[in-house]
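**Q** How does the following fold in three dimensions:
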Amino acid sequence: MDARAIIAAVRGKTTPTQEELTWFAQGLASGDVSDAQAGAFAMAVVLNGLSDEGRVALTQGMRDSGDVMAWDLPGPVIDKHSTGGVGDCVSLILAPALAACGAYVPMISGRGLGHTGGTLDKLEAIPGLNINVTDKQLRLITREVGCAIVSATGQIAPADRRLYAIRDVTATVESVDLITASILSKKLAAGLESLILDVKCGSGAFMKTHDEARKLARALVDAANGAGCKTAALITDMNEPLAPALGNAVEVAVCMEVLAGNTAAAPRLYDLTVALCAQLLVMQGEDAASAADRVTVAISSGAAMERFAQMIAALGGPPDMAHDWHTHLPKAPVVGEVTAPASGHIAAIDGEALGLVVVGLGGGRKVETDRVDPSVGLTEMVGLGDAVSRGDPLCVLHAADEDAAIAAAQAVQAAITIGDPVEPGPLIIEGIT
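**A** As a prediction, the model looks like this:
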């Protein structure tokens, strides 16, 4: 087969056959498909799309480009995936909370994509931590701790590892077909029994409208269920950051506060985490009310924090993370408030613009080879509907130098609209099964 012919087919609005897409996925994994060809394929898919059958075929081909895991554990093997937003650090709380509830969570995560932060980048803000583990280490940590948040091993969906990085730097992120194949190839290769999808909708999401989010959720749920993994989705609001912090170390710090029992530090983050955990337990046959209660107890009792700390230590991080995280997380040298230029209420927040502020500070990547500064970001973010007076803080900015701070402050002010009072919409918009 010829990669050029497959690219030409998609460019001409014809979906390649299952055999062709399987071959292309294998070529991504082996290197037989070049970076230029991978980028051209991704752009053709963004512009013209694949059929439903083509989407499933690409997903399965990418899944089968490496090993597919099987488990023999005394509890359900379950997981969650978010389609990406700003201030979205749910995974760092959800995985240990589920582990404390008796589930096993082999969470294969990704790095930052476009304006959104990546779970692996956040974890790597913790000194000494290594998210690049072998298949044997992933199995051992999952069995002993109950959860492991790691990069895909070299054997898990290697085609996605390659295409994911290329999408990030070629403006080909926003595609239902590519997002579906990327998410599900890794998750299905992890051998899950159940999967919950958090499909973001709004200014800080890739899917800006409810209709776009529903289309993606439907594609993901149908493809995953068709492949034999019990899957549901929640469409959730991303018209403001989920947590009041954006960046790597600062988001880890917020998660540590929640795991320590201070749920008021990030109420939207906490509420959504509980809802996603509970939905996964319900998919395993639990009653909805008791499932939510079990998750809240796992967090309030400190059991989830204990699992998180065990996971961090198992991945090479500090052994005392549960009690001394403030000491271990890096701090930016320049810290200051970004103030409101006028009085009124927070009427709109451009989440994508805020995400790009963090990228501009060095907290994300503009090109694939960029190094991430884990210390930079935004904290104490205002929320929709908040009242502010001129000169009040909109957030606290953490930067590497004064010039970066000045540019970022101006961009933050431009991303936040101050006007008449607004009523924020519901956090959970719709469930898809």
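**Q** CA atoms for contacts and neighbours, from now on please.
**A** Will do.
**Q** show me what contacts residue 325?
**A** The contact partners of residue 325, taken as C-alpha atoms under 8 Å, 6 or more residues apart in numbering, are 253, 256.
**Q** quick one: it from residue 331, how far?
**A** Taking C-alpha to C-alpha, to the nearest Å as the measure, residue 325 falls 12 Å from residue 331.
**Q** Then residue 235?
**A** 34 Å.
**Q** higher neighbour count, those two?
**A** Taking neighbours as other C-alpha atoms under 10 Å, residue 235 and residue 331 compare with residue 235 leading, 23 against 17.
**Q** three-state assignment of that one?
**A** strand (DSSP: H, G, I helix; E, B strand; the rest coil).
**Q** and for comparison, fold this next one:
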Amino acid sequence: MDARSIILRLREKETLSADEIRWFAKGLADGTVTDAQAGAFAMATCLNGLGDAGRVALTQAMRDSGDVMTWDLPGPVVDKHSTGGVGDCVSLILAPALAACGAYVPMISGRGLGHTGGTLDKLEAIPGVNTEVSEAKFRQMVGALGCAIVSATGDMAPADKRLYAIRDVTSTVESIDLITASILSKKLAAGLETLVLDVKCGSGAFMGSTDEAKALAQALVSTANGADCATLALVTDMNSPLAPAAGNALEVRECLRVLEGRRQGVLLQLTAALGGALLREAGLATDEAKGRSMIRAAIASGQAREIFAQMIKALGGPDDVTEACLPEAPVVLEVCASNAGVITRMDARALGEAVVHLGGGRLYGGQKLDMAVGLSDLGRVGDAVEKDAPLAMVHAADETAAATAAKVVRGAISIGEAADATPLILETIE
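**A** I've put the predicted structure just below:
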């Protein structure tokens, strides 16, 4: 078996065997496969696809290319993954809420990608927090608290790490087969029993159309189930930022408000929906309605808030995290509506890019983030606004950056006479 023959068969639209795919994944991890061969494999996959069985085989092979965790805990091991959006800080609320409901959540998360924020960056906006922990520390936190949100530990899915970097420079990122294997290989390496996926579509998502998002959701669900992880997906709207804020510390502030019962709205709604579906799938709730009630009760009782505080302390943060702990930008600029009406359009991607250019995201690898900057007081499509009322507050490092971001905000939000707001949850795929 060799890389050339595997690439040739894939180029000729022949079906690869599971053994061939495993061999190739092993070669990605140990260097037997060259960068040129990896790029050719990615392009052939992007053009011709692997088929359902091949997608499962690649996912499992990349999962097994490095460390795979196992757990012995008195409850189901579960997780949630989002395909990325603006103002999406659900994980920070959902993980402790699930733990309060009897689940165990070993959440291995990532940093910001493009215009979307990263869960690890948001957590590290809290002074002292360090999400890079040892496997022993990770296991201890999950066992004691019920959840831990950390960066990848050990050598997990090295084949994916190699292939991802090559896809980024060979215009093969968009392949559903490669996206699916990349997402799931890392999640399944964490030893999950049950997974819920939040597949976003709209102006702030990587999948712009509903059809694209549904196709990805179906591929993810069928592949994960084929790899023996019970999985379902919610296809959700990302034509408006999810939280009323975008930016690391600003989103943590919104999470604290939800956890403390001071903020309702779509962020809580989606948290409860994802959690309810996951609790039902994991056998902790009789149905999704009961699961949603359990999530809301865990938040209303303050139990989720307490678990979140303990997790932050365990990661090196303050003894009791509050809004007062979070950094604040020196310049705050109000962006006001030029006329009364209804928000008819929001370019969520442009709003996310505004946060990146304020310093809240990365324009190049290794860039140090300004955790305090971003946008707050954001509405949603369908919201009524009055003339001269704030559309957003820009939090910036200086006046020039604030003015530039304000111009982007004005261009990203349209006001008219009426708008049909898109439902938050478009479809559930099992």
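**Q** TM-score for the pair, please.
**A** The TM-score (TM-score structural alignment, normalised by the length of the second structure) is 0.91; 428 aligned residues with a C-alpha RMSD of 2.4 Å.
**Q** Where does residue 61 of the first structure sit, in terms of helix or strand?
**A** According to DSSP states H and E, residue 61 of the first structure maps onto helix 52-63.
**Q** what distance separates that helix from the centre of its chain?
**A** In terms of C-alpha atoms, centre = their mean, to the nearest Å, the centre of helix 52-63 of the first structure is set 21 Å apart from its chain centre.
**Q** how much does that helix stray from the second structure?
**A** Superposed on the second structure, helix 52-63 of the first structure shows a mean distance of 2.0 Å to its aligned residues (mean C-alpha distance after the TM-score superposition for the first structure).
**Q** helices or strands up against that helix?
**A** If you count contacts as 3 or more C-alpha pairs under 8 Å, 6 or more residues apart in numbering; DSSP states H and E, helix 52-63 of the first structure packs onto helix 18-30, helix 158-168, helix 176-189.
**Q** Next, the buried residues of that helix.
**A** Buried positions in helix 52-63 of the first structure, judged by neighbour count with 16 or more other C-alpha atoms under 10 Å: 54-63.
**Q** Next, format these as JSON lines and append distance to residue 43 of the first structure.
**A** Listed next are the buried residues of helix 52-63 of the first structure as JSON lines, based on distance: C-alpha to C-alpha, whole Å:
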{"residue": "54", "distance to residue 43 of the first structure": "16"}
{"residue": "55", "distance to residue 43 of the first structure": "15"}
{"residue": "56", "distance to residue 43 of the first structure": "18"}
{"residue": "57", "distance to residue 43 of the first structure": "18"}
{"residue": "58", "distance to residue 43 of the first structure": "15"}
{"residue": "59", "distance to residue 43 of the first structure": "17"}
{"residue": "60", "distance to residue 43 of the first structure": "20"}
{"residue": "61", "distance to residue 43 of the first structure": "19"}
{"residue": "62", "distance to residue 43 of the first structure": "17"}
{"residue": "63", "distance to residue 43 of the first structure": "21"}
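**Q** out of those residues, what pair is the most spread apart?
**A** Largest separation among the buried residues of helix 52-63 of the first structure by C-alpha to C-alpha: 54 and 63, giving 14.0 Å.
**Q** do you know which of the helices and strands packed on helix 52-63 of the first structure lies nearest residue 368 of the first structure?
**A** Going by C-alpha to C-alpha, the one of these nearest residue 368 of the first structure is helix 158-168, 6.5 Å.
**Q** does residue 33 of the second structure sit in a helix, a strand or a coil?
**A** Quick answer, by three-state DSSP: residue 33 of the second structure is coil.
**Q** May I ask you to confirm that it is in contact with residue 3?
**A** Yes - between residue 33 of the second structure and residue 3 there is a contact under C-alpha atoms under 8 Å: 6.6 Å.
**Q** Now the common contact residues for these two.
**A** residue 24.
**Q** The stretch 201-350 of the first structure: strands as residue ranges?
**A** Ranges of strands within the stretch 201-350 of the first structure are 230-237, 246-247, 334-339, 344-349, based on DSSP state E, counting those that start in this stretch.
**Q** Out of the ones you listed, which is closest to residue 311 of the first structure?
**A** strand 246-247 (21.2 Å).
**Q** Average separation of the closest one from the aligned part of the second structure, please.
**A** Strand 246-247 of the first structure sits 0.9 Å off on average (mean C-alpha distance after the TM-score superposition for the first structure).
**Q** Give me the helices and strands touching that strand, please.
**A** helix 351-358, strand 377-379.
**Q** Do me a favour and get the end-to-end distance for stretch 116-133 of the first structure?
**A** Stretch 116-133 of the first structure: ends 24 Å apart by C-alpha to C-alpha.
**Q** what's next to it, contact-wise?
**A** So stretch 116-133 of the first structure is contacted by 84-89, 91-92, 109-112, 149-153, 205, 246-249, 251-252, 312-313, 315-318, 328-330, 352, 355, 364, 372, 374-375 (C-alpha under 8 Å, 6+ apart).
**Q** Please repeat the previous calculation with a cut-off of 6 Å.
**A** Residues outside stretch 116-133 of the first structure that contact it (C-alpha atoms under 6 Å, 6 or more residues apart in numbering) are 84-86, 110-112, 150-151, 248-249, 315-317, 329, 355, 374.
**Q** Determine how far it lies from the middle of the whole chain.
**A** 12 Å.
**Q** Stretch 8-16 of the second structure too?
**A** Relative to its chain's centre, stretch 8-16 of the second structure lies at 33 Å (C-alpha atoms, centre = their mean).
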